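Engineer: any chance you can model this:
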Amino acid sequence: MSADISGWRKPVRTITEDNDQTGSADANNVVTDTAETDETQLKSANGIDANGIERSSTIDAQAAKEHPEVADAVAKIKGLRQTIDNIDGAVIHLLAERFKATSQVGVLKAGAGFAPADYKREDYQIERLQRIAKDAGLDPNIAEMYREFVVTEAKKRHKRIADAGGDPGVLDVFA
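Structural biologist: Sure thing, here's the model as predicted:
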């Protein structure tokens, strides 16, 4: 089932990035302003225009050279995005390590005849992650979404391990 989303996203201003980043689908775009954008839409703080359409911008260092008023922002965004990419890589590696450990827990649970779920542990994790999030200055709701994701996935894996008679399958694709 697919929906027609043509015209769904209409950029207010498009400034594309140099083609030095992977995944840049708009690498050849130039600065454009949409004719139907009014000043109210440009000032929309939440990124949604008056018609409920999400505004989008693609950043381009070359185009920014032609618009010095945004060149500083483009340079700062590029540096921050490199930091974000590095953090994302670290998070993915940490998630891989976490799921290797939870798979081992699943093997031990299956061997001992324990159920995949441990609600006492989940309650502890809720409190613990909420506290860590607050201490780190992170919205506790984000910590809860993370916890919900990893707990749900771990329980699914534990069930698969139990159903397979304690066989975890491949824990490490590099093993």
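Engineer: use CA for all of it now, contacts and neighbours both
Structural biologist: Will do.
Engineer: same for the helix or strand hosting residue 76, what does it pack against?
Structural biologist: Following DSSP states H and E, one finds residue 76 within helix 68-112. Secondary-structure packing of helix 68-112 (3 or more C-alpha pairs under 8 Å, 6 or more residues apart in numbering; DSSP states H and E): helix 61-65, helix 140-163.
Engineer: one more to put side by side:
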Amino acid sequence: MEAPPELNALRSSIDNLDTALIHILAERFRCTREVGKLKARLQMPAADPGREERQTTRLRALAQAANFDPDFAEKFLAFIITEVIRHHDLAREEIGKV
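Structural biologist: Just a heads-up that it's a prediction; the model follows:
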């Protein structure tokens, strides 16, 4: 059975949004990799709990304003932060090898 045009249009929008999300995440991680390199050179810790808490609060407020689940937004940010810290640790290891 062929999908109705309305479903195809919605799916097309979802596909476009997924594409945008991937590109936005790629750019975000390019920036955080630079942060990781800088922190490594300055011998700063990979994690910044104060910044993470401020970002979580900010993201939850943005989610609420957008009528989006703030709990999901927080979980999503926590996942990203975990990956960012891993990248920062890798940058520290690379700086240490030089």
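Engineer: follow-up on the earlier one: Provide the aligned range in the second structure for the next helix-or-strand element following the helix holding residue 76 of the first structure.
Structural biologist: Later in the chain than helix 68-112 of the first structure, the nearest helix or strand by DSSP H and E is helix 119-136. Under TM-score structural alignment, helix 119-136 of the first structure corresponds to residues 49-66 of the second structure.
Engineer: about what we covered before: can you redo the helices and strands packed on helix 68-112 of the first structure as CSV with mean neighbour count and distance to residue 89 of the first structure?
Structural biologist: CSV is the format used below for those (neighbours: other C-alpha atoms under 10 Å; distance: least, C-alpha to C-alpha, whole Å):
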stretch, mean neighbour count, distance to residue 89 of the first structure
helix 61-65, 18, 24
helix 140-163, 17, 16
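Engineer: quick one: the ones you listed as CSV, columns for distance to residue 128 of the first structure too.
Structural biologist: Converted to CSV, those look like this (distance: least, C-alpha to C-alpha, whole Å):
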stretch, distance to residue 128 of the first structure
helix 61-65, 43
helix 140-163, 10
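Engineer: which among these is found nearest to residue 107 of the first structure?
Structural biologist: For residue 107 of the first structure, the closest of these is helix 140-163, at 6.4 Å, according to C-alpha to C-alpha.
Engineer: by how much does the closest one deviate from the second structure on average?
Structural biologist: Helix 140-163 of the first structure differs from its equivalent in the second structure by a mean of 0.7 Å after superposition (mean C-alpha distance after the TM-score superposition for the first structure).
Engineer: just stretch 93-100 of the first structure next, same as before
Structural biologist: Mean for stretch 93-100 of the first structure is 0.2 Å (mean C-alpha distance after the TM-score superposition for the first structure).
Engineer: okay, and that stretch goes to which residues in the second structure?
Structural biologist: Residue span in the second structure matched to stretch 93-100 of the first structure, by TM-score structural alignment: 23-30.
Engineer: residue in the first structure matching residue 87 of the second structure?
Structural biologist: Mapped onto the first structure by TM-score structural alignment, residue 87 of the second structure lines up with residue 157.
Engineer: not counting sequence-adjacent ones, nearest residue to residue 33 of the first structure?
Structural biologist: residue 13 (4.8 Å; C-alpha to C-alpha, 6 or more residues apart in numbering).
Engineer: separation between that neighbour and residue 61 of the first structure?
Structural biologist: 14 Å (C-alpha to C-alpha, to the nearest Å).
Engineer: one more: residue 95 of the first structure?
Structural biologist: Remark: distance between residue 95 of the first structure and residue 61 of the first structure (C-alpha to C-alpha) = 33 Å.
Engineer: ok so, going back, report how many residues lie close to the residue nearest to residue 33 of the first structure.
Structural biologist: 18 (other C-alpha atoms under 10 Å).
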